[in-house]
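Chemist: Have a look at this fold, sequence not included:
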């Protein structure tokens, strides 16, 4: 029988391999022929960031642009009028906005499900712009990925602080390890990523204190959530795709010393949407395209299925 560590390792690698086919077209207002250009097609990792595509997209569409001197940093992507945030992983964006029906795996650690054949949301069709940048909704990137790097590393540090009560694990990484971590993200290279990730998840002599989890709720589902202390509004409530991001301190175990599960955590943080710890009645918690069983251990999910920055980014989808 496979050991728990080997199962965790297998699921982590399966999660790494998850991807989404994209069909990206240039918006007609930026196209010099004012018609559809050939689409840019790519199978892109769920864990990665669309901001890493900027240079490839600019190079592909450069001969079709009305203003050929625009910078790759002027590019932004949208789906059905929703600007897509560069610092959100692709898998989270897809789970939030595509309208795809999430899969329901039989085991919480089965890993990300294969995309369903005949799924009419695939390939995910996105629109590329090089003008009218929505600065009130998107972080403006630069051509050297410095901003994306800084946002990513800040998220890694925040996750580390929650896990350990201190950010020293990240702060004490050597310059070579820090560089290797970011290179692993840019290249989507598991062999580079995993050794550094293991150092972050398993620091010597430190007990796990809290678990880095963010919940992403559509504004339509957030009535009655004003009692939640740690919330961040992402975009104006009237803006397309506006969200409320909810965080709270989640301990590895309950006061009864039972493991913290997705159900107990959601019931604690947003009881109006998850009145039951065992059954989804009003909403689903979706991670990597799959509905999370409420009995799944949060700590096991952190170790096996967290995103590259160490967080569980969970989309809350109304039933």
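Modeler: That came through, no problem. Everything numeric here is computed off the predicted structure, so don't read it as measured data.

Chemist: CA atoms for contacts and neighbours, from now on please.
Modeler: Fine.

Chemist: Near the residue lying closest to residue 283 once chain neighbours are set aside, how many other residues are there?
Modeler: Taking Cα to Cα, 6 or more residues apart in numbering, and ignoring the residues beside it in sequence, residue 283 has residue 318 as its nearest neighbour in space, at 4.2 Å. The local packing of residue 318 (other Cα atoms under 10 Å) involves 15 other residues.

Chemist: do residue 122 as well
Modeler: Neighbour tally, residue 122, other Cα under 10 Å: 16.

Chemist: how about the strands in this protein?
Modeler: In the chain, the segments counted as strands under DSSP state E are 19-26, 40-45, 76-79, 82-83, 124-129, 213-218, 230-234, 243-247, 283-287, 290-291, 312-318.

Chemist: Serialize the ones you listed to JSON lines and add fields for distance to residue 162.
Modeler: Shown next, in JSON lines, are the strands of the chain (distance: least, Cα to Cα, whole Å):
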{"stretch": "strand 19-26", "distance to residue 162": "28"}
{"stretch": "strand 40-45", "distance to residue 162": "26"}
{"stretch": "strand 76-79", "distance to residue 162": "32"}
{"stretch": "strand 82-83", "distance to residue 162": "29"}
{"stretch": "strand 124-129", "distance to residue 162": "34"}
{"stretch": "strand 213-218", "distance to residue 162": "10"}
{"stretch": "strand 230-234", "distance to residue 162": "14"}
{"stretch": "strand 243-247", "distance to residue 162": "11"}
{"stretch": "strand 283-287", "distance to residue 162": "20"}
{"stretch": "strand 290-291", "distance to residue 162": "25"}
{"stretch": "strand 312-318", "distance to residue 162": "12"}
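
Chemist: right, and those strands - which one's nearest residue 145?
Modeler: Of all these, strand 76-79 sits nearest to residue 145, with 14.1 Å by Cα to Cα.

Chemist: Give me the distance from the closest one to the chain's centre.
Modeler: 16 Å (Cα atoms, centre = their mean, to the nearest Å).

Chemist: Is residue 84 in contact with residue 91, as I believe?
Modeler: No. Residue 84 is beyond contact range of residue 91, at 11.7 Å (criterion: Cα atoms under 8 Å).

Chemist: which residues do those two both contact?
Modeler: Shared contacts of residue 84 and residue 91 (Cα atoms under 8 Å, 6 or more residues apart in numbering): none.

Chemist: Second structure follows, compare the two:
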């Protein structure tokens, strides 16, 4: 299982970040507005903001440290995307939103070089449901730690496991994300987890054939049972959506997962760095068009 976790931890994506022209002074080199980054699936886009600011600081038309009237966020094809989901989850969701999604996920990605294309934009107010990016160095750390408090409560029935970490352990835990230290991450997260969870912390992205999506966070009780993904079908789908295990595929950590897999095993092997198991469900479409680069 540790080898599977390590493979998940080391998974990466090619990300192309375009900078909105309004950020830059007139006459700035065109190439400065495009940044190419190799990003772990298991991180947040916002963790790369210091790198982005450093790359463009000499060409900025404003001072982001002192301009409190502007809000920053990411978009893909002019659609705002949430930085507070792992990069890999965002990528899987954007694939799911694609109108040319093929019958199987593996066929779609075969022999393809995929790039997550995003744009950093700003405005006088953030889009609804989007958490704006601040200059604060602690914004993302506080959010991530809050996620783990939720996970600890869902798994154990209380948040005692994470709240009892020492100051040094808490710092080491967050540092493991920034420095990509797999050993430290496993060491600390093991103190929060339990081999017999009360519930499974799971977040589901659901994409209908129409392209409409929604987020679900079902309560999956594990006491006295050991369900498969197929067993929780009724907890995931709304009866009026016309979607079921028969016409959807399951994506987790960028790979297609069978509905018959035991949920507890899936959680401990493929859960994300914030403690949640992210599942992307995509309505199957029968077409043979090529997948566009994201």
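Modeler: Received it, and whenever you're ready, just let me know what you need. This one's a predicted model, so the numbers in the text were calculated from it and none came from an experiment.

Chemist: ok, back up a step: between the strands of structure 1, which gets nearest to residue 187 of structure 1?
Modeler: Of the strands of structure 1, nearest to residue 187 of structure 1 by Cα to Cα is strand 40-45, at 10.6 Å.

Chemist: Give the aligned range of the closest one in structure 2.
Modeler: Counterpart in structure 2 of strand 40-45 of structure 1, with TM-score structural alignment as the criterion, is residues 35-40.

Chemist: average distance between the matching stretch and structure 1?
Modeler: By mean Cα distance after the TM-score superposition for structure 1, the fitted stretch 35-40 of structure 2 averages 0.8 Å away from its aligned residues in structure 1.

Chemist: Flag every buried residue along that stretch.
Modeler: By 16 or more other Cα atoms under 10 Å, the buried positions in stretch 35-40 of structure 2 come out as 39-40.

Chemist: what's next to it, contact-wise?
Modeler: In contact with stretch 35-40 of structure 2 (Cα under 8 Å, 6+ apart) are residues 9-18, 52, 87-88.

Chemist: that older thread, of the strands of structure 1, which approaches residue 166 of structure 1 most closely?
Modeler: It's strand 213-218; of these, that one is closest to residue 166 of structure 1 (Cα to Cα) at 16.7 Å.

Chemist: Now do the closest one: which elements does it pack against?
Modeler: Using 3 or more Cα pairs under 8 Å, 6 or more residues apart in numbering; DSSP states H and E as the contact criterion, the elements in contact with strand 213-218 of structure 1 are strand 243-247, strand 312-318.

Chemist: all helices of structure 2, in order?
Modeler: 2-10, 49-56, 87-97, 105-109, 139-156, 160-163, 167-179, 182-192, 233-236, 263-270 (DSSP state H).

Chemist: In structure 1, which residue range corresponds to the second one?
Modeler: Going back to what we said before, that points to helix 49-56 of structure 2. Going by TM-score structural alignment, helix 49-56 of structure 2 sits over residues 54-61 in structure 1.

Chemist: my guess is residue 265 of structure 1 meets residue 248, correct?
Modeler: No. Using Cα under 8 Å, residue 265 of structure 1 is not in contact with residue 248, being 9.1 Å away.

Chemist: between those two, which one's more packed in?
Modeler: Using other Cα under 10 Å, the more surrounded residue of residue 265 of structure 1 and residue 248 is residue 265, with 23 against 20.

Chemist: show me the contacts for the more buried one.
Modeler: Per Cα under 8 Å, 6+ apart, neighbours of residue 265 of structure 1: residue 250.

Chemist: Can you tell me what it aligns to in structure 2?
Modeler: Per TM-score structural alignment, residue 265 of structure 1 is aligned with residue 232.

Chemist: count of neighbours near the alignment partner in structure 1 of residue 157 of structure 2?
Modeler: Alignment note: residue 157 of structure 2 maps to residue 165 in structure 1; criterion TM-score structural alignment. Look at residue 165 of structure 1: counted by other Cα under 10 Å, it has 15 neighbours.

Chemist: Point me to the residue sitting closest to the centre of structure 2.
Modeler: For structure 2, the residue nearest the mean C-alpha position is residue 86 (2.3 Å; Cα atoms, centre = their mean).

Chemist: For the helices and strands packed on strand 213-218 of structure 1, state which one has the densest average packing.
Modeler: Comparing those by mean neighbour count (mean count of other Cα atoms under 10 Å), strand 312-318 comes out on top with a mean of 22.

Chemist: and that one, what other elements does it pack with?
Modeler: When contacts are defined as 3+ Cα pairs under 8 Å, 6+ apart, strand 312-318 of structure 1 sits against helix 90-97, strand 213-218, strand 283-287, helix 298-305.

Chemist: go again using 6 Å as the cut-off
Modeler: strand 213-218, strand 283-287 (3 or more Cα pairs under 6 Å, 6 or more residues apart in numbering; DSSP states H and E).

Chemist: that older thread, any chance of JSON lines for the helices and strands packed on strand 213-218 of structure 1, columns distance to residue 7 of structure 1?
Modeler: Below are those laid out as JSON lines (distance: least, Cα to Cα, whole Å):
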{"stretch": "strand 243-247", "distance to residue 7 of structure 1": "28"}
{"stretch": "strand 312-318", "distance to residue 7 of structure 1": "19"}
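
Chemist: What's residue 188 of structure 1 aligned with over in structure 2?
Modeler: Per TM-score structural alignment, residue 188 of structure 1 is aligned with residue 180.

Chemist: Its match: neighbouring residues, count only.
Modeler: Around residue 180 of structure 2 there are 16 residues (other Cα under 10 Å).

Chemist: Residue 279 of structure 2 versus that one, what's the distance?
Modeler: 23 Å (Cα to Cα, to the nearest Å).

Chemist: swap in residue 246 of structure 2?
Modeler: Here residue 246 of structure 2 is placed at a distance of 16 Å from residue 279 of structure 2 (Cα to Cα).

Chemist: about what we covered before: let me know which of the helices and strands packed on strand 213-218 of structure 1 is the nearest to residue 213 of structure 1.
Modeler: Of those, nearest to residue 213 of structure 1 by Cα to Cα is strand 312-318, at 4.8 Å.

Chemist: average offset between that closest one and structure 2?
Modeler: Mean deviation for strand 312-318 of structure 1: 1.5 Å (mean Cα distance after the TM-score superposition for structure 1).
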